[in-house]
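Trainee: heads up, no residue letters with this:
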């Protein structure tokens, strides 16, 4: 056997991960990057390698890790189908502004362009999904490329990077070793801009603060939360960013997303000044770009975002600035506008409180009561995860988030996200409760990662909300194509999820009534192993105040 260089590109890559504080890698192993796996074997005491059952699960775990820690989540997959399976996590990281690095094994450089086994041009495939997609072509530049990946993922609007690893270069000399961790550059607000915000705020009668995006520190979120509460500035949180501030704050007005409070919608429309920090103000927070008006935003919107490309992308601004969310929040929290809006804040929070009161349903399980029970019994630092589907509307409306880093949910609307996210979260915080709320169709897209949880002793709790249908799509079919026999491709034949969980070695319990849920949840939390609550719900109760018709006659 040919003697291999001691400091190969594969080893330099792993050294760079160690230097930058990466403590776990989510992967599906592949022959195309065996050299990297071998290098990881030498740092088991510093990097835990979690082998997953599908690349989509691994990529979603890495994305959730990035959301939760602020460090790039690292995923490793093999070439071709491994990479395309993982693309869902890259798309979510892009939409959600999450730092992430996907390493993809690649054919040998010498075989490029031949249509080799599983050959893919990753620059082309991921060019529109990632902030940067590249391939290491010179082994001695490995550290340079990986360090640039860290900087790219973390600077400006955070996002994913994809690096292809030709298998032949991984064995070559890797060049210089990493010296220090990457320190991302962060833009701050110009003092003149802060003064302009103060002047505009001082003259506003109906101001509103909207927070969203990524890159928030707990210190900065607390500072701007305390400031806004002290001056009575109503605050709304963007789509699936409900954990940026405690929902119990006296000025909290609710979240902007799917199915928002009608009174919050009116408050946004009536605002004569909107200060948006971090939020992109994209399709979901603006109700399909209908909530805001371009003519009005030109005179009422102050937009602060870490990515300059987002400023003026859709909405003209009164004034805008490129800045890191945390640095911007700390600067704004020093403003003294010389007045307050406490009566408006009190009214906004009262509207929020009224909106989250339980609602009536037709079935035996009332999801508004189920979700409210979670807030009553779980610690403030419990992490709630979900994928996509109308089941999530119950969670987002009725659960009170009281601490940062307690919500993991895809703004990309990716089904199957919730369970891998829960596995990642529980692996990072084994001492915290991690509850995944999943729809039946949603869960089975990545439910096989229950095997990963059992293998590594990652004791997640999952509530599978089973209504036997792709309910969101059926609801849209009935809305847009009404009439007998027009629904199609939405009925589901589900397994017995209790038996499913038990087949993996997990705990399972079935629940069919609201009053039985507290005991089922307690049993799952105390199981001492991964657990699943199979919650049977009626498809007629598809979402708060929304029903699917015609099911009783079936």
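Mentor: Received it, and whenever you're ready, just let me know what you need. Keep in mind it's a predicted model, so treat the numbers as computed, not measured.
Trainee: hey, let's count contacts and neighbours off CA atoms from now on
Mentor: Will do.
Trainee: what number of residues lie near residue 111?
Mentor: Applying other C-alpha atoms under 10 Å, we find 12 residues neighbouring residue 111.
Trainee: distance of it from residue 170?
Mentor: For residue 111, the distance to residue 170 equals 15 Å [C-alpha to C-alpha, to the nearest Å].
Trainee: mind listing the strands for the stretch 301-450 of the chain?
Mentor: Assigned by DSSP state E, counting those that start in this stretch, the stretch 301-450 of the chain shows strands spanning 301-305, 319-322, 383-386, 407-408, 434-439.
Trainee: how about those strands in JSON lines, adding distance to residue 174 and mean neighbour count?
Mentor: Putting the strands of the stretch 301-450 of the chain into JSON lines (distance: least, C-alpha to C-alpha, whole Å; neighbours: other C-alpha atoms under 10 Å) gives the following:
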{"stretch": "strand 301-305", "distance to residue 174": "37", "mean neighbour count": "25"}
{"stretch": "strand 319-322", "distance to residue 174": "37", "mean neighbour count": "21"}
{"stretch": "strand 383-386", "distance to residue 174": "39", "mean neighbour count": "28"}
{"stretch": "strand 407-408", "distance to residue 174": "37", "mean neighbour count": "25"}
{"stretch": "strand 434-439", "distance to residue 174": "40", "mean neighbour count": "28"}
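Trainee: alright, now check it against this:
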């Protein structure tokens, strides 16, 4: 006999949960007490629920197991919604446990009462509320399974206070085994037949339902077929970027040569990719409702197959079992060696660092130097903003997993993701790249990194503005900046105030030296990289970098 909160902690331990990310709240004190007795679960106390939820999402993305976040009722839950949306959009397994008012008070409008089904119903994969402590193992097991099966996603389970306080005799249950969708032999035969008939094929890999084994099989299949591989936006680590078949990223700021290549191909084998507007340049590359090239679509999400583009065939399967099955087949390259070589040459040309003096050339040189400075298995994280364009274009991502970045375009993701990465893989180097606007959305989590003595590096690119919005503003309206100028702290002093190591770098040479010192430091380090405000994107400068008089704010950065 124990209370429901202890049962929740025991059940998480039975699932093999190694970390829980939370902001403590009085609505789930029994769970905290239960976690205190679980030696195998690290309870990571965060500074805001949005950061905690993003850490849980990053954990799920890295491990394939649901990342667990626990928050208090109402304001805690609404703060966590930003991380839940990232998990939904990007297809990441996640479990959000939320405190709830006692059952006897539901519907009375009591302090911090919220209808979680109504609030999360449109963004979570499943939302439920416990009403009996004896059913907690059942509900948690179902939540664990729903989060992982099919297209992964977040599950929200509300836990009323009196359910957590009530005695429970229920036994914990084992973790439900995942049930990956597998291709049937007939469909696999059609894939092989289509490849045999193709002359200009390419493989498009994407989505987050991937694993290291899936990435290894992708490299094997691509190598045996001599097939060019294009990856979706922020899925660059699906194939080591130094692999001779790696042919670039179908995402924001796409290489025009790559866009033409996709449109000119006669077969697109899409594995795990949802073929959204970012991947297809606003749905233009594949011409809905029937694409120009033949499309074979492999996706563990039946509702998304044939949603916009007609696939022939459409296979409801996860990337790993599909690629495993394909690797077992007799694979021979077709008459497309020159096609693959040209695709690879285009990718290398697009990655090249521009000449000194061109817009953003200093940032490009910094990002291009990362692979040489970092260990081979380093994990690089980022949030959203134009600063990430340089990273995605010039950095060479290594073997899976080496990239944590939100396809949802959520600012503030990089630092929480870096914390989760370092906890999940303490043996790996972790670097977070953030813009000044992006970092300060969850910057208080630097205190979490310091508290847990996590050796990670934060590189903040500081142009004193919301650069992406300024770019769109300039293109649409021109004129002076308005409502995009930021008042930033001295980031070096700011980081040191948390207890982190910090210094400033202004060019590629000083950046590489600073990065070496940061990687050698046993705790969190920050490198501040100030850039001119007129630099908006590679090759693009703002002709009117000065702020509007009504928008002018001081900047503490020297």
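Mentor: Okay, I see it. Since the model is a prediction, treat every value here as computed from it, not as a measurement.
Trainee: quick one: TM-score?
Mentor: Superposed pair, TM-score by TM-score structural alignment, normalised by the length of structure 1: 0.96. Supporting alignment: 546 aligned residues with a C-alpha RMSD of 1.6 Å.
Trainee: returning to that earlier point: make JSON lines from the strands of the stretch 301-450 of structure 1 and add distance to residue 179 of structure 1 to it.
Mentor: Shown next, in JSON lines, are the strands of the stretch 301-450 of structure 1 (distance: least, C-alpha to C-alpha, whole Å):
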{"stretch": "strand 301-305", "distance to residue 179 of structure 1": "31"}
{"stretch": "strand 319-322", "distance to residue 179 of structure 1": "30"}
{"stretch": "strand 383-386", "distance to residue 179 of structure 1": "35"}
{"stretch": "strand 407-408", "distance to residue 179 of structure 1": "33"}
{"stretch": "strand 434-439", "distance to residue 179 of structure 1": "36"}
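Trainee: looking at those, which is closest to residue 536 of structure 1?
Mentor: Nearest of the strands of the stretch 301-450 of structure 1 to residue 536 of structure 1, taken as C-alpha to C-alpha: strand 434-439 at 10.5 Å.
Trainee: superposed on structure 2, where does the closest one end up, distance-wise?
Mentor: Once the two models are superposed, strand 434-439 of structure 1 sits on average 0.3 Å from its counterpart in structure 2 (mean C-alpha distance after the TM-score superposition for structure 1).
Trainee: Give me the contact list for that strand.
Mentor: Strand 434-439 of structure 1 has contacts (C-alpha atoms under 8 Å, 6 or more residues apart in numbering) with 382-389, 391-392, 395, 418-419, 422, 425-426, 460-467.
Trainee: one more time with 6 Å
Mentor: Contact partners of strand 434-439 of structure 1, identified using C-alpha atoms under 6 Å, 6 or more residues apart in numbering, comprise 382-386, 418-419, 422, 460-465.
Trainee: May I ask which of the residues you listed has the most neighbours?
Mentor: Of all the contacts of strand 434-439 of structure 1, residue 419 has the most neighbours under the rule other C-alpha under 10 Å, reaching 34 neighbours.
Trainee: Quickly note the distance from the residue lying closest to that residue once chain neighbours are set aside to residue 285 of structure 1.
Mentor: Leaving out its chain neighbours, the residue that sits closest to residue 419 of structure 1 by C-alpha to C-alpha, 6 or more residues apart in numbering is residue 436, at 6.0 Å. Distance of residue 436 of structure 1 to residue 285 of structure 1, given as C-alpha to C-alpha: 23 Å.
Trainee: Ignoring the adjacent residues along the chain, who's closest to the equivalent of residue 200 of structure 2 over in structure 1?
Mentor: Using TM-score structural alignment, the partner of residue 200 of structure 2 in structure 1 is residue 206. If the residues on either side of it in the chain are set aside, residue 206 of structure 1 comes closest to residue 271, at 4.9 Å by C-alpha to C-alpha, 6+ apart.
Trainee: cool, residue 278 of structure 2 as well?
Mentor: Spatial nearest neighbour of residue 278 of structure 2, chain neighbours left out: residue 251 (5.3 Å); criterion: C-alpha to C-alpha, 6+ apart.
Trainee: give the contact list for that neighbour.
Mentor: 233, 278-279.
Trainee: how about those residues in JSON lines, adding distance to residue 467 of structure 2, neighbour count and secondary structure?
Mentor: Below are those laid out as JSON lines (distance: C-alpha to C-alpha, whole Å; neighbours: other C-alpha atoms under 10 Å; DSSP: H, G, I helix; E, B strand; the rest coil):
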{"residue": "233", "distance to residue 467 of structure 2": "19", "neighbour count": "25", "secondary structure": "coil"}
{"residue": "278", "distance to residue 467 of structure 2": "19", "neighbour count": "17", "secondary structure": "coil"}
{"residue": "279", "distance to residue 467 of structure 2": "22", "neighbour count": "24", "secondary structure": "coil"}
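Trainee: Fine by me, we can end here.
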